[in-house]
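K.L.:
Sharing a model that was predicted from the sequence below.
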Amino acid sequence: MKAAIIGYGKMGREIERILAERGHETALIIDTDNAAELDAAHLAGIDVAIEFTTPQTAYDNIRTCLEAGTAVVSGTTGWTERLPELEELCRRRDGAMFYASNYCLGVNLLFRLNRELAAMIERLGAAYDVRIEEIHHTQKKDAPSGTAITLAEGVIGNLSAKKSWVNHAPGIECAAHRIDSPADAAPDQLVIGSLREGSVPGTHTVAYESEDDLLELRHTIKNRRTLALGAVVAAEFLCGRKGVYGMEDLMK
């Protein structure tokens, strides 16, 4: 597989290492200093582009790949209100794209467990409130994380007591990392607390609490390798396919 890496930060370098380990060729690397080279001419012959950049650049990067006829895998978060536009473009051009907010297998198992737990609580009519906490490194540019938003959507889609989510801004002081609902949060709002600390790759907690007990689902990423490996596996999956895919398709 001939791959392009779009975004050559820590994730991009880890992706490059894993591509080499799995016998693939990194034929093109695009970063801020050569962003103008992301065009059809440079993408010619590329099987799959793997895009991890910024919320400000992701849309244009992915669109360029699709318009050039290049399959693209993206894990950039913080911009996905425009994702449906690119999915439609992909289908219209008979292209291929794969998007996930998190490429770690364990996180995607967490997504499923969270949806099922919310649905069970709904069926039982149990009086549990829900909150989400996400902790990431200080270099992360968006808040809440895409993973936290996906978790929130899993709750909102299955628990009628929650209608929307609200973010408690990064940098807040919380004893023992405990995120409580801000005073102005409505009862039907799901609070996502965001903390930015050191070099933490990512910790996500979904807490279901009643007057009598506390039930928590938590996932902690130990290093970026698990995310990079998932992105490369997604690229392998996408190579030769047409259509729009995500981690649910890969896990099947």
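P.N.:
Structure's in. What do you need?
K.L.:
Could you use CA atoms for every contact and neighbour count after this?
P.N.:
Fine.
K.L.:
Ala49 - how many residues pack around it?
P.N.:
29 (other Cα atoms under 10 Å).
K.L.:
which residues touch it?
P.N.:
3-6, 65, 70-73, 235 (Cα atoms under 8 Å, 6 or more residues apart in numbering).
K.L.:
Which of these sits closest to Gly202?
P.N.:
Val73 (20.4 Å; Cα to Cα).
K.L.:
Who are the contact partners of that closest one?
P.N.:
Contacts of Val73 (Cα under 8 Å, 6+ apart): 48-51, 97-99, 231, 234-235, 238.
K.L.:
same check, this time on Thr57
P.N.:
No residues are in contact with Thr57 under the rule Cα under 8 Å, 6+ apart.
K.L.:
could you measure it against Thr64, distance?
P.N.:
Applying Cα to Cα, to the nearest Å, the value for Thr57 to Thr64 is 11 Å.
K.L.:
Then Ala20?
P.N.:
25 Å.
K.L.:
Between those two, point out the one with more neighbours.
P.N.:
Counted by other Cα under 10 Å, Ala20 and Thr64 do not tie: Thr64 has more neighbours, with 17 against 11.
K.L.:
which SSE is that one in?
P.N.:
helix 58-67 (DSSP states H and E).
K.L.:
what does that helix contact?
P.N.:
In contact with helix 58-67 (Cα under 8 Å, 6+ apart) are residues 6, 38-40, 43, 49, 51-52, 71-72, 74, 76, 79, 82-83, 86, 89-90, 93, 95-97.
K.L.:
The structure to be compared is supplied as follows:
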Amino acid sequence: MNIAILGYGKMGKIIEKMATERGHSVPLKVGREGFVASDLDDIDVAIDFSLPSVAFENITACLKAGVPVVSGTTGWLEKKPEVEALCKEVNGSFLYASNFSLGVNLFFALNKHLANLMNPHDYRASMLEVHHTQKLDAPSGTAITLAEDLIDNSDSLSSWKLVEKNEDAEKGELPIRAERVDPTPGTHVINYSSEIDDIEIKHTAHNRNGFALGAVIAAEFLFENPGIQTMNNVLGLN
């Protein structure tokens, strides 16, 4: 495949390395200079890891040009319904994930299952996420996905709250603590605590390679499977 990388920062460079190792070409790499529709003429799939301020424009430009697009950019999701509507309108292909790591997506599935198991029992849930100091959003997109899935499978929680300590959350709020420590690529911990014991699940990334590899695998899947897709579809978790 010919892959366009939209957002050629640290992650974009690792994605390029993973893509070429898997036999793909990367003829278009877009940094701050942007691109025009004609740049996409020979592109099979675009992978967007840009900034929240330009992600929506990048994605819609790809869809209008008939190019399937995989997006891992967070911070623009209030416009995601518009993207999905456009994708259906132009019969395009789109896949968004807050995290493309195959391990994290398995962790998402485990988190949902554990939330269901814990729901009838008297435990207080909380979350900790740790990233490097260049991480702009807090909590992370991955943490928000984990929180939303946990809340959807809990009768006692209705929202999440970013806190400095767990006690700052009210009843019905899932407390999320976000720490920024270099050189952490990403750690997410879900804890269930009672007076008797604690139950905890944890995912720790050792580097960014897993995120990049997952994005390339998602692009390969989307190229062969048009429409609006998810990482659950990529991994066969549905």
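P.N.:
Cool, the structure landed. This one's a predicted model, so the numbers in the text were calculated from it and none came from an experiment.
K.L.:
Superposed, what's their TM-score?
P.N.:
Once superposed, chain against chain, the TM-score is 0.96 (TM-score structural alignment, normalised by the length of structure 2); 236 aligned residues with a Cα RMSD of 1.1 Å.
K.L.:
now, among the contacts of Ala49 of structure 1, which is nearest to Thr203 of structure 1?
P.N.:
Val73 (23.1 Å).
K.L.:
tally of neighbours for the closest residue to Leu28 of structure 1 other than its chain neighbours?
P.N.:
Excluding the flanking residues, the one nearest Leu28 of structure 1 by Cα to Cα, 6 or more residues apart in numbering is Ala4, at 4.5 Å. Counted with other Cα under 10 Å, residues neighbouring Ala4 of structure 1 total 26.
K.L.:
Residue in structure 2 paired with Ala4 of structure 1?
P.N.:
In structure 2, the residue equivalent to Ala4 of structure 1 is Ala4, according to TM-score structural alignment.
K.L.:
mind checking the end-to-end distance for stretch 90-101 of structure 2?
P.N.:
End-to-end distance for stretch 90-101 of structure 2, by Cα to Cα: 29 Å.
K.L.:
Is Asn158 of structure 1 part of a helix or strand, or is it coil?
P.N.:
coil (DSSP: H, G, I helix; E, B strand; the rest coil).
K.L.:
wait, isn't it in contact with Asn114?
P.N.:
No: contact criterion Cα atoms under 8 Å: Asn158 of structure 1 and Asn114 do not qualify, at 9.5 Å.
K.L.:
middle-most residue in structure 2, spatially?
P.N.:
Ser98 (1.2 Å; Cα atoms, centre = their mean).
K.L.:
Surely that residue forms part of a strand?
P.N.:
No: Ser98 of structure 2 is assigned coil when assessed by three-state DSSP, not a strand.
K.L.:
Tell me which residue of structure 1 lines up with it.
P.N.:
Aligned by TM-score structural alignment, Ser98 of structure 2 pairs with Ser101 of structure 1.
K.L.:
shouldn't that match be in contact with Leu151?
P.N.:
No: applying Cα under 8 Å, one finds Ser101 of structure 1 not in contact with Leu151, separated by 10.3 Å.
K.L.:
Sticking with the residue in structure 2 that Glu134 of structure 1 lines up against, tell me its helix or strand.
P.N.:
Using TM-score structural alignment, the partner of Glu134 of structure 1 in structure 2 is Glu129. Element membership of Glu129 of structure 2, judged by DSSP H and E, is strand 124-131.
K.L.:
After superposing, tell me the mean distance of that strand to structure 1.
P.N.:
Its match in structure 1 and strand 124-131 of structure 2 itself, once the structures are fitted together, sit a mean 0.6 Å apart by mean Cα distance after the TM-score superposition for structure 1.
K.L.:
what's Leu174 of structure 2 in contact with, if anything?
P.N.:
Counting by Cα under 8 Å, 6+ apart, Leu174 of structure 2 has contacts 125-127, 147, 151, 157-161.
K.L.:
picking up where we left off before, wait, the residue nearest to Leu28 of structure 1 sits on Ala44?
P.N.:
No: taking contacts as Cα under 8 Å, Ala4 of structure 1 lies outside contact range of Ala44: 10.4 Å.
K.L.:
Assumed Glu16 of structure 1 was part of a helix.
P.N.:
Yes: under three-state DSSP, Glu16 of structure 1 falls within a helix.
K.L.:
how much space between it and Ile30 of structure 1?
P.N.:
12 Å.
K.L.:
Report the set of residues contacting both of those two.
P.N.:
Ile5.
K.L.:
Next, the distance between the ends of stretch 169-183 of structure 2.
P.N.:
End-to-end span of stretch 169-183 of structure 2 (Cα to Cα): 28 Å.
K.L.:
could you pull out the strands for structure 2?
P.N.:
Under the criterion DSSP state E, strands of structure 2 are mapped to 2-6, 25-30, 45-48, 69-71, 94-96, 124-131, 159-162, 173-180, 186-193, 198-205, 228-229.
K.L.:
tally of neighbours for the equivalent of Asp188 of structure 1 over in structure 2?
P.N.:
Matched by TM-score structural alignment, Asp188 of structure 1 corresponds to Gly172 in structure 2. Using other Cα under 10 Å, the number of residues around Gly172 of structure 2 comes to 16.
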